[in-house]
Each structure stands twice: as C-alpha cells, then as structure tokens.
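1. Got a predicted model here, sequence first, then my questions.
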Amino acid sequence: MRRFRRISLWRAGAPLALLCAGLLFATSATNARGTDLRPSRNTTLAGLVEEQSRRSASLVRQHAALTQDIEKLQAQQGSIDPKLSAELKELSEQVGTTPVTGPGLTVTLKDAPREVVKENPDVDADWLVIHQQDIQAVVNALWAGGADAISIQNHRVISTTGIKCVGNSVVLHGVPYLPPYKITAIGDRQKLQKALDDSQYIDNLQDYVVKFQLGYEVKNESSIAMPAYEGTLDLQSATVPGFEQTPSGSPTASGR
C-alpha cells in the first residue's frame, strides 16, 4: 500500500515538474530575445564604454541628418529671409555648428603604461591616469592661444561643452571615452604651442610625464578637417559666478 502511494505521488509530480521546467525555458527565451543570457567579454567596463560610445555616435548622426533635412526643406520653401540666413550662417560658424578646416595642433594624452603601474604599487593611482582637469588645461591653453576651433576625440567643443571624470573614463557630451585623449585645435600653430608652453598647469603635468611616463604629445598639423558640432544646443541651466541663481524662462550662458 505504501509502495502504491509513492508511485502515485511520483507519477503526479513528474508532469508538474516538466510544466515548471517548460515555463522557465519560455521565460528565459522571452527575456533573451534571441541573445545569449550568459555573460560575455563585452561586459567589461571598456567594452561597455565602447558600446555606449558607438550607440551615442549613431544617434548623433541620426540627429544631424534629420536637422539637415529640416534645413533643406526650409530653404526650398523660402521660409528664411536672405539677410537672416546670412546672419545664421555667420553665427553657426561662431557657435561651432559648421565644419572648418585649417592648420593647427593635436595634443594626445595617455595614462601611464601598465608596467609603470605595476612597478609603483605604493603610488596613488590618481597620479598615473589622465583626469578631466588635464584635458581642460590643454583646452583652456589652446583657447588662450587663439584657437579658432577645438575638438576632443573628434567631437567639436562648443561653449556648453562639459568634461568630467566618471570612473576611469572621461565623459564628453554625455558619452564616456577611454584614453588616449586627442585634443585638436585649428589656429596659428606657433601661438598655440606658445600657449601650451606657458601654461603652469601643463608645466606641472610634465613632471608626471617624466616621472610616471604619462603620455603627452604635441603634433603639428598642416591641414585639419574638423567636423561641426552635431548635438543638441538646448541649455538646461546656467549660473553666473558671484550672482544668486534665479529662475529664468530663457537661460543664457557665457562663451568661452
């Protein structure tokens, strides 16, 4: 009698177990959507940063293409006054929404080599990597040297461009980038170089370049084709140093 009950319970439980297994497989297939649920090599930080950068670049290109379509349609309809159109073109060059070409410099910044990091385990890790203030120092020096246009990682720098560190990457226009960092400027090469040489911050950075082999390289460029800024120009908020922040319906920001 006891044997009969055990067999009956097993026969009743087997279909239930199979049903649960089927539900689990179906749930996994739905969540996976045809992809592998197992972790892959792309889950590393570097892989995630590169994937996000590619995705953002694709969206920026789509935004730029749609903006060009709108401008073409407006031009065809003749909705823009010729005088206003000329002013718009001049302003777009100043803002950075127009491609430019010319001679200039490219400054490349790199973290310390891996072997140097291994040979200096007691050294503060922050001394062995490039930070946002290093990039900002180069950009500020190039502006001070009379640069007509600047790009970072081949992305145009405008008045609202922000540079900040997030982990071991630098975020530019909301997109993370890993080193090496390339800052390119169009302008008088001698004046640009002199501005870099006169920068006290860059002079201090050179100490780390010598001691820990941080990468700092300046290259003369006879001709640079710099793309236009393709992101949004919407400004969320801005404050003027020394003044209390007050709500405003049309916030403004100062230039560089």
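-> Structure's in. What do you need?
2. C-alpha from now on. contacts and neighbour counts both.
-> Will do.
3. Beyond the host helix or strand of Ala14, next helix or strand please.
-> Here Ala14 sits within helix 2-32, counting by DSSP states H and E. For helix 2-32, the following helix or strand on the C-terminal side (DSSP H and E) is helix 45-77.
4. Quick one: residues in contact with stretch 90-105.
-> 149, 156-159, 184-189, 192-193, 218-230 (Cα atoms under 8 Å, 6 or more residues apart in numbering).
5. I figured Thr108 hits Asn220, correct?
-> No. Between Thr108 and Asn220 there is no contact under Cα atoms under 8 Å: 11.6 Å.
6. So for those two, which residue has more residues nearby?
-> Higher neighbour count among Thr108 and Asn220: Thr108, with 20 against 14, using other Cα atoms under 10 Å.
7. for that one, helix, strand, or coil?
-> Three-state assignment for Thr108 (DSSP: H, G, I helix; E, B strand; the rest coil): strand.
8. Relative to Asn154, how far out is the residue nearest to it when sequence neighbours are not counted?
-> Nearest residue to Thr108, sequence neighbours excluded (Cα to Cα, 6 or more residues apart in numbering): Lys182, at 4.5 Å. Lys182 sits at a distance of 8 Å from Asn154 (criterion: Cα to Cα, to the nearest Å).
9. which of these two has more neighbours?
-> Lys182 (19 against 16).
10. isn't that one right up against Gln153?
-> Yes. Contact criterion Cα under 8 Å: Lys182 and Gln153 qualify, at 5.3 Å.
11. put this beside the first:
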Amino acid sequence: MTQPPQKPRASAVYAGPGREAESLLEQLADSAMDNAYYDVDRESEPSPASRTFTFLAILLLGFSITVVTVQSRNDRPATELERQALIDNIQARREILDSRQTRLEALQVEVQSLSNGAVTPTRATARDELNAGAVAVDGDGIVIELRSAPGNSGDGVISDLDVQLVVNGLWMSGAEAIDVGGNRLTATSAIRAAGEGITVNFNSIPEPIVIQAIGSQSSLERQFRVSPSGRYLENRSQMSGIRWTIERRDNVQLPAAPAKRLKIRHASPQKRGGS
C-alpha cells in the first residue's frame, strides 16, 4: 500500500500556553495515520508464498476428489462384469449337469431295454439251476419227519445214515429239489454225524429232522414208500422204535443254496468226442 501524503508539521514555536496546546493537538491529528499503522496493515496481508501454498492445497484436494470419483465409477463396471461372469459360470455348470442327467436317464432306459430284450434262459438252463440249488424254488411236494425212539438210546437214535438213505430215496422217486433242516442240498452237500447229532453242510440239525422235497405229490409219496429207502424206514421203525411220518404239502418253499456250495473245484464238463 502507498502511504498517504504527510502534512507538513508546524514548527514548534513557543507562543505561550494556549498556542502550545493548540500545536500539540495538531500534531496528534497529523500522526493519527502514520507509517506504523500502514506497516501493521501491510504485515496482515498474506505473503505470495502463502497464497501459492493455499492454491496448491486447494488444487491437490480437488484432484484427489476427482480421482476418487473416477475410480469409483471405473470399479462399478468391473464389479458388474465379475458378477455377470459368475452367473454365467453357474448357468453353464447347471446346463452341463442337466445334460449329464439326461444322458444318464437315456442310458438307464437303454440298459432296461437291453435287459428286456436279452435272451431268456432256456428250459434246460432253468432245470440245471434248479438241480444245482442255485435258485430258490417253491411248489407242491411232500414232507418227511424223522424222530428218534423214546429214550434216545442205542439203535433207536436217528443217525446220519438214516437221513442219507431218505434223501437218496427221494431223488430216486423223482424229487426235483430237497431241503434238510433248512439246508438246500446240492451236489457238494454233506450229511454227517457230529457227536450225538447230525450236520448238513456243517450245520447242526435238531430233531425232529424235517426233510422237504418238491415234486409230484402222489408220485413222490407212492414211489418213496415202495423204494428201498421207504422199506428201510419201515423196518427201522419196527425194530428200533424210530418214528417217521410222510405227508403231502402244498406250496413247499426251499431257499437257494449258499454260493460257496455251488462252486465246483475239481469237476469239469466233458469234451464232446473226446476219449
């Protein structure tokens, strides 16, 4: 700031008490706005460096706000793209899963169709399975029960030989399947004595010993009674007191033999035309 022009100061000429007071007032009036005031006013104004710093600070703040705003706008599309990509990925996996499920169902239908169209077992094959004890069977037949003589001593006790003879007699009489004490008989079945008891396929059989056979009821009963096995039982009953009964029964049910009883370890089919 420029200083206002200073008024010429009056010379201090002594003119008595009144004039001296008047001269003092004039000096006070002239010096009321002197250089000291303008110096203080000049010091209160910001310096050029301060103005520059303030301008730079405002500029930096504005730049920062602009960057944050732009970055926020740029990040939003990226987030949307990632979200859409995730949705597309899930949808694609669902389509793959649906496709595989459809393929699985088609294969199941195909397998079922092939199973239905497969060659059915021949009559000979079915009979072989029946004779081997490989399948459970049911049908009309007869049931024979064996009991030891009262007192269970000496020759009056049912033996493994008695059971073997009855089974052989049933086979000879035309039985198609036989079960002894819940054990289906096969080509490898064993009927043996074990102490004072009897085992079939190594399973202990309690009395009364129940022997079931499937076949023609009338034919089985008639032929068994006149067979050597039937005559043997009748003789044993008269001589040793054992008891036995035979009866016809409808819907006799026999289980399949255990798989281990169906394994052939030594026998093999005979070659046709071989010596």
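-> Everything's here; your move. In this text, all values refer to a predicted model and were calculated from it rather than measured experimentally.
12. So after superposing, what's the score?
-> Overlay of the two chains. TM-score (TM-score structural alignment, normalised by the length of structure 1): 0.53; 157 aligned residues with a Cα RMSD of 3.0 Å.
13. and the contacts of stretch 90-105 of structure 1, which of them are in strands?
-> 149, 156, 184-186, 218-226 (DSSP state E).
14. Buried only: go through the residues you listed for me.
-> Buried members of these, counted by 16 or more other Cα atoms under 10 Å: Ala149, Arg156, Thr184, Ala185, Ile186, Ile224, Met226.
15. which residues touch the aligned residue in structure 2 for the first one?
-> Ala149 of structure 1 maps onto Ala177 in structure 2 when the alignment is built from TM-score structural alignment. Applying Cα under 8 Å, 6+ apart, one finds that Ala177 of structure 2 lies in contact with Leu130, Asn131, Gly133, Val137, Arg184, Leu185, Ala213, Ile214, Gly215, Leu254.
16. Farthest pair within the buried ones among the ones in strands among the contacts of stretch 90-105 of structure 1?
-> The distance between the two most remote of those (Cα to Cα) is 12.5 Å, for Arg156 and Ile224.
17. Tally up the residues packed near the nearest residue to Pro179 of structure 1 once chain neighbours are set aside, please.
-> Leaving out its chain neighbours, the residue that sits closest to Pro179 of structure 1 by Cα to Cα, 6+ apart is Lys110, at 5.7 Å. Applying other Cα under 10 Å, we find 20 other residues in the vicinity of Lys110 of structure 1.
18. what's the answer for Gly231 of structure 1, then?
-> A total of 16 residues lie near Gly231 of structure 1 under the criterion other Cα under 10 Å.
19. you'd agree it is up against Gln62?
-> No. In this structure, Gly231 of structure 1 is not within contact of Gln62 by Cα under 8 Å, at 10.1 Å.
20. which one is Asn168 of structure 1 nearest to, not counting chain neighbours?
-> Nearest residue to Asn168 of structure 1 in three dimensions, chain neighbours excluded: Leu178, at 7.4 Å (Cα to Cα, 6+ apart).
21. What's the residue nearest to Thr108 of structure 1 aligned with over in structure 2?
-> Using TM-score structural alignment, Lys182 of structure 1 pairs with Val210 in structure 2.
22. looking at this, its match is in a helix?
-> No. Secondary structure of Val210 of structure 2 (three-state DSSP): strand, not part of a helix.
23. doesn't Leu146 make contact with it?
-> Yes. Val210 of structure 2 is in contact with Leu146 according to Cα under 8 Å; the separation is 6.7 Å.
24. For the residue nearest in space to the middle of structure 2, identify the helix or strand it belongs to.
-> By Cα atoms, centre = their mean, the mean C-alpha position of structure 2 lies nearest to Gln101, the distance being 16.7 Å. Take DSSP H and E as the rule and Gln101 of structure 2 turns out to sit in helix 48-117.
25. Could you do Asp134 of structure 1 as well?
-> For Asp134 of structure 1, the host element (DSSP H and E) is helix 132-144.
26. got the angle for that helix vs strand 181-186?
-> Relative orientation of helix 132-144 of structure 1 versus strand 181-186 (axes from the mean of the first three to the mean of the last three Cα atoms, to 10 degrees): 10 degrees.
27. Which other helices and strands does helix 132-144 of structure 1 contact?
-> strand 163-166, strand 181-186, helix 189-198, helix 200-212 (3 or more Cα pairs under 8 Å, 6 or more residues apart in numbering; DSSP states H and E).
28. now, of the ones you listed, which is deepest in the fold?
-> Of all these, strand 181-186 has the most neighbours on average by mean count of other Cα atoms under 10 Å, namely a mean of 25.
29. quick revisit: mind putting the buried ones among the ones in strands among the contacts of stretch 90-105 of structure 1 in JSON lines, distance to Pro251 of structure 1 included?
-> Formatted as JSON lines, these follow (distance: Cα to Cα, whole Å):
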{"residue": "Ala149", "distance to Pro251 of structure 1": "24"}
{"residue": "Arg156", "distance to Pro251 of structure 1": "22"}
{"residue": "Thr184", "distance to Pro251 of structure 1": "30"}
{"residue": "Ala185", "distance to Pro251 of structure 1": "29"}
{"residue": "Ile186", "distance to Pro251 of structure 1": "30"}
{"residue": "Ile224", "distance to Pro251 of structure 1": "34"}
{"residue": "Met226", "distance to Pro251 of structure 1": "29"}
